[in-house]
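Engineer: Predicted model and sequence below, questions to follow.
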Amino acid sequence: MSTSLTPEVIEAIMRGEHGDPVAVLGPHALPEGEGAGLVIRAFRPGAATMTVVPLALGLRDQPMTRIHPEGVFEAVFPGRREAFPYRLRWRDGEGHESEAEDEYRFGSRLSDYDLYLMGEGRHYQEYEKLGAHLTEMDGVSGVSFGVWAPNARRVSVVGDFNGWDGRVHPMRLHPGNGIWEIFIPGLGVGTLYKFEVLPPEGPPVLKADPYAFAFELPPRTASIVTDLAYEWRDAAWMATRAEKHALDAPLAIYEVHLGSWRRKAGGEFLRYQELAQELAAYVKAMGYTHVELLPITEHPFYGSWGYQPIGLFAPTCRHGSPQDFMAFVDTLHQHGIGVILDWVPAHFPQDPHGLIYFDGTHLYEHADPRQREHPDWGTRIFNYGRNEVANFLLGSALFWLDTYHLDGLRVDAVASMLYLDYGRKPGEWIPNAHGGNENLEAIAFLKRFNEVVYQYHPDVM
């Protein structure tokens, strides 16, 4: 059958190398010169036959024509001017039949204003848009995914649901700011996923979701679709928190690393709820007003004590789920104890599934090694002068205060952020525009961090 697609476009779709799959797959008006009508295209690797199953009245199932033996199909609906809801049904070479919604018939979840604020670096609740979110679109339930990777040639969502095949669910690119997104119907809580990123050069790489709310237990590295719904019972604490944090209010802070403070007899980690009960009783008896948690943001290397995080939006699963950590904070609040988190915006580890070289370029870190590498810790330093990176970090700070009701953030490794020559010998660092050793971008970030946190949560520490 003749098709308006060129062989090069078909091959790119089949190989997973097309940078704009939404322009090809799903429903589209027929090109000029071919009359009024609608064409629907789909790709399922290994499919031998495929049928469009309309959900609209008056339309019959329509077999699709295979235009590439690897599983690229299209069907034409002459005279049809508007798209309609439908599903896809296909059989593989062994006769196994499957049916599902077509991801490419759904529009974008991001508004123009979302995209504008993201580009400006002022979308402080960006974590509500990027990452993985339970979503309903056109009455269909599923999960929407979003990620920032402006230099990638293609980004896909992969998981058990598509055989970890990056060709199946390539994402829609918003070229103005490098945001990729897709809505995948039928997925739900507990789905394991990663982003497969095709960099400017070389083969695709698998990345954890920078905005993931939960991760697998290390050394496994997949992100997990999570529902953050929780019924809080700390209204009394939240209502009086400003009084407790007044300058003349008493303050005594107990610093604690949850994994070291107490364990089960066999050495296993205690769950967040178990820790909460014992910790609340202990700090209350000792006269403390707050606990300060060594970082519980998800980290692959346990020996770092959390100071080399990968997941800046996820509590470590070593002690339980996100709801379990919410219950931990809730319990301490009900006992009159505030919760402060050691928060690490200074650097991140070089684990290949993390932020490092995320889209095949130095995206979150500086390109120049004199600004990029932390010589003492073997980590990468955030590029605070990049709007999107600063917004990512500010979003993380607000996320913990918004979502987990935390009462304060202690910024870790501030000295390493403030000084360009921190831990470096002469010739190993770059002076600022005035010839000094102050990191002006980091200073501006920390000022903005304080301003934004105070704007949204004036009663936290």
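Structural biologist: Sure thing, it's come through.
Engineer: going forward, measure contacts and count neighbours with C-alpha atoms only.
Structural biologist: Noted.
Engineer: how about E292, secondary structure?
Structural biologist: strand (DSSP: H, G, I helix; E, B strand; the rest coil).
Engineer: contacting residues around it?
Structural biologist: E292 is in contact with 253-256, 339-342, counting by Cα atoms under 8 Å, 6 or more residues apart in numbering.
Engineer: now it: how far from P431?
Structural biologist: Note on E292: its distance to P431, by Cα to Cα, to the nearest Å, is 35 Å.
Engineer: Let me see the ranges of the strands in the stretch 51-200 of the chain.
Structural biologist: Assigned by DSSP state E, counting those that start in this stretch, the strands in the stretch 51-200 of the chain fall at 62-63, 65-68, 72-78, 86-92, 97-101, 131-137, 140-148, 154-158, 172-174, 179-185, 192-198.
Engineer: out of the ones you listed, which comes closest to L5?
Structural biologist: strand 65-68 (9.4 Å; Cα to Cα).
Engineer: and that closest one, what other elements does it pack with?
Structural biologist: Here strand 65-68 touches strand 47-54, strand 72-78, going by 3 or more Cα pairs under 8 Å, 6 or more residues apart in numbering; DSSP states H and E.
Engineer: Name the residues of that strand that are buried.
Structural biologist: Burial within strand 65-68, assessed by neighbour count using 16 or more other Cα atoms under 10 Å, is assigned to 65-67.
Engineer: Check it against this one:
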Amino acid sequence: MAKQLEDYMQWPEIEALMYAECGRPETVLGPKQVDKSHVLITAFEPEADSIVVSGEDLKKEYKMTKMDETGYFAVLIQAKKIPSYHFVLKQGKKKIEKTDAYAVDSLFDGVDMTQFSNGIHDTVYEKMGAHPMTIEGVKGTYFAVWAPEAKAVSVVGDFNDWQAARNPMRYLEAAGIYELFVPGVSAGDLYKYEIWGADGKRVMKADPYGNYAEHRPATASIVWDLNKYHWKDAKWLTERKKWNAKKEPMLVYEVALGAFKKPADAEKEFYNYRELAPMICDYCEEMGYTHVELMPIMEHPYDASWGYQVTGYYAPTSRYGTPDDFMYFVDYLHQHGLGVILDWVPAHFPKDEHGLARFDGTCLYEHLDKRQGEHPHWGTLIYNYGRPEVINFLTANALFWLERFHIDGLRMDAVASMLYLDYGKEDGEWVANVYGGNENLEAIAFLQNLNKKIHERKDGSFSIAEESTAWPQVTGPVKEGGLDFDLKWNMGWMNDYLEYIRTDPLFRKGRHGMLTFSMIYQYSEDFMLVLSHDEVVHMKGSMFTKMPGSISDKFATLRLTYGYMAAHPGKKLIFMGQEFGQEREFSEKRELDWNLLDAVDGEMSDNERLRQYVSVLNSFYLAHPAMYELDARPAGFEWISTLDADHSVIAFLRKSKDETLLVVCNFTPVSYEAFRIGVPFAGKYKEIFNSDASEYGGTGFVNPRVKQSKRKHWDGRVNSIECRLAPLSIQIFSCTKVPSNAGRKKKER
């Protein structure tokens, strides 16, 4: 006896649809070949009065039977294979044509699922998340989310009145992914995932792979098409392929986008990315910076976290505009010769309910054991670096920013907290690795693999580690046990130097070793010297207020500090505002104190003089290969004087293949009319830079004449010069060798 329509009804699952508790909606929705000549088509449309199945492949239209008052419809049609069809819904007087979402094939094939499950799907962001597309002539959006332990997942939004029962998602068991193509959903539509978790709780989650989000405090994701923007930075990207972060000059300006400048209009909270682009670009071009480093612009709920507690890793924050607006920002800077570095936070994530925490009712992205899964000091959660899908999420995210937003480099935050299992923890608060040690072996493998993938791109993109301990080989190659970062922040130099320079000049001689110690380990890593935002917050004071002495002494010491930093081996980074002597600490609530640059009684302000000084200093750095060419090689640096603690003076050489510069730094407010310095060879020494020049606000204690060396032993050298040594200053001399037989030939004539 032939089966009737009723025979195919799976009533428990159908009832579960109404309560959004059907974890496998594909079993009771969509088309199914039930025998050689019949196809069962079902639909759940609670608001429909009637539904007709229509399509070019069908010989006739089929009216569906309403099997249940909740809105479950079904029909058996004669067909030897599943045809192409659509629904015609009647709702009162309205007729609506609609594609059956459950008739659309999955975009995940076996390779996708295998790669994702093994943590090696580098472009998984092209499948996960929300993607507007047209399938078989039907416009809609494809959604996919990883939630393997969830009992059921629905995509909800304005398009279905946020009703979970309307769009339950299909489950791909092989990868733990829920997916669904929803016709009619387009860019700009709000959505979330309603997840019935393994713990029995229902939560509304933002999309971990979403590309755009609502402006805080709202937390919904927004559908966006990243393929619409037309880039114009091809020349930059071509030139970047020749670039090597370890060898090229690098002057980085660290920026908090929301506090660089604020709109005068009180009703407008932030400038748009497109408005900020020329503001920041023009300023950095004038100042001579090579790169802008942005504090995290990934979506985050809390302004005061400065972006370091991320909930939307694949979404530039909507505070400043759309993803296209941020693309414009990067594009604009590239077209004007500026690189863009992003702060990226793979170490931890916040506990916000709409974020990654307990995503499917289990500890999905984090560890179950709190000793492994929580940062006690930060109140955040630690990624489970041993889970392939989590590694895939992070690895693909880093590559996503490089690929889709043309980012030049990633500065990875809090790397030390990733490397040590006991970071910030007491005994009993952490779990040792399999060998009984405190090294996080899984995080180490993750970082090594990620840096390998970045370098395999061979497009000039690079990575920087903020690593605050003495972990060896952070920038070393993996084959030698290194992490393979291109650069490492030199936190040791920064801490020692700031401790030294805060000391009253009278007592600096007792801390002289703090000035010279950094060169002992300089060549153990490829370093970047930093005076970052971390040093001008939390009651630490600004760079200006750290400097001791009178106002003029403070400015002189800042000029010396920035000059010494420029001359010391390593790439450079400074936080916004410190280049002109910002007096107040950084706050995300206000813009920089640009008024400090205004003239005072018709005279140039000290802050403007300092700003101009830094601009000249940056130009000097870029113009002299000796300042950067051999940063990573001992041949690029040579001490002249390290032991003159009594005068708090140091002197050294910076060298390139074709240039040698003599650098002399005086860290006291005492000037000397005739200060003797050893020199590397007999020759002429011309002062080409002096931070005490009057145009910078100094005393004008300079050396206008070329110095001819004399054969007088000093600083362990055969030859030496006498120079005027300005107070609290850095002075740089060009070095021109004079042939040793020049004097003899003159006498013979």
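Structural biologist: It's in. Computed from a prediction, not measured in an experiment: that's the story for all the values here.
Engineer: And the TM-score between them?
Structural biologist: Overall, the chain-to-chain superposition scores 0.95 on the TM-score scale (TM-score structural alignment, normalised by the length of structure 1); 455 aligned residues with a Cα RMSD of 1.6 Å.
Engineer: sorry, back to before: I'd like the buried residues of strand 65-68 of structure 1 laid out as JSON lines, including distance to L446 of structure 1.
Structural biologist: Formatted as JSON lines, the buried residues of strand 65-68 of structure 1 follow (distance: Cα to Cα, whole Å):
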{"residue": "T65", "distance to L446 of structure 1": "58"}
{"residue": "R66", "distance to L446 of structure 1": "56"}
{"residue": "I67", "distance to L446 of structure 1": "55"}
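Engineer: Just give me the closest of those residues to G385 of structure 1.
Structural biologist: Among these, I67 lies closest to G385 of structure 1 (Cα to Cα), at 47.5 Å.
Engineer: Once you drop chain neighbours, what's closest to that closest one?
Structural biologist: F73 (5.5 Å; Cα to Cα, 6 or more residues apart in numbering).
Engineer: Just list the residues touching that neighbour, thanks.
Structural biologist: Under the contact definition (Cα under 8 Å, 6+ apart), the residues listed for F73 of structure 1 are 41-43, 50, 64-67.
Engineer: what's the counterpart of it in structure 2?
Structural biologist: Across the two structures, F73 of structure 1 finds its equivalent in F73 of structure 2, going by TM-score structural alignment.
Engineer: So A212 of structure 1 is in contact with S223, correct?
Structural biologist: Yes. With contacts defined as Cα atoms under 8 Å, A212 of structure 1 counts as touching S223 at a distance of 6.0 Å.
Engineer: Pick out whichever of these two has more residues nearby.
Structural biologist: Neighbour count, other Cα atoms under 10 Å: between A212 of structure 1 and S223, S223 has more, with 28 against 25.
Engineer: How much space separates the more buried one from N391 of structure 1?
Structural biologist: Summarising the geometry, the distance separating S223 of structure 1 from N391 of structure 1, computed by Cα to Cα, is 21 Å.
Engineer: Ok, R80 of structure 1 next?
Structural biologist: With distances taken as Cα to Cα, R80 of structure 1 is found 44 Å from N391 of structure 1.
Engineer: More neighbours: which of the two?
Structural biologist: Neighbour count, other Cα under 10 Å: between R80 of structure 1 and N391, N391 has more, with 24 against 14.
Engineer: Would you confirm that the more buried one belongs to a strand?
Structural biologist: No. The assignment for N391 of structure 1 is helix, going by three-state DSSP, so no strand is present there.
Engineer: how about H406 of structure 2, what does it touch?
Structural biologist: Residues near H406 of structure 2 by Cα under 8 Å, 6+ apart: 330-331.
Engineer: Look at it and give its secondary structure.
Structural biologist: For H406 of structure 2, the assignment made with three-state DSSP gives coil.
Engineer: now do F544 of structure 2
Structural biologist: helix.
Engineer: now E353 of structure 2
Structural biologist: The local conformation at E353 of structure 2, judged by three-state DSSP, is coil.
Engineer: That one against K205, yeah?
Structural biologist: Yes. Applying Cα under 8 Å, one finds E353 of structure 2 in contact with K205, separated by 7.3 Å.
Engineer: between those two, which one's more packed in?
Structural biologist: K205 (23 against 15).
Engineer: how about E128 of structure 1, what's its match in structure 2?
Structural biologist: Following TM-score structural alignment, the counterpart assigned to E128 of structure 1 within structure 2 is E126.
Engineer: And for Y113 of structure 1?
Structural biologist: Matched by TM-score structural alignment, Y113 of structure 1 corresponds to V111 in structure 2.
Engineer: count of neighbours near Y125 of structure 2?
Structural biologist: By other Cα under 10 Å, the residues close to Y125 of structure 2 number 22.
Engineer: F108 of structure 2 versus that one, what's the distance?
Structural biologist: Taking Cα to Cα, one finds Y125 of structure 2 at 12 Å from F108 of structure 2.
Engineer: K63 of structure 2 too?
Structural biologist: Look at K63 of structure 2 and F108 of structure 2: by Cα to Cα, they are 32 Å apart.
Engineer: Closest to A12 of structure 1 out of the contacts of F73 of structure 1?
Structural biologist: So of the contacts of F73 of structure 1, ranked by how close each gets to A12 of structure 1 (Cα to Cα), first place is F43, at 11.4 Å.
Engineer: I'd guessed that closest one sits against V168; true?
Structural biologist: Yes. Contact criterion Cα under 8 Å: F43 of structure 1 and V168 qualify, at 7.1 Å.
Engineer: Since that was my last question, I'll sign off now.
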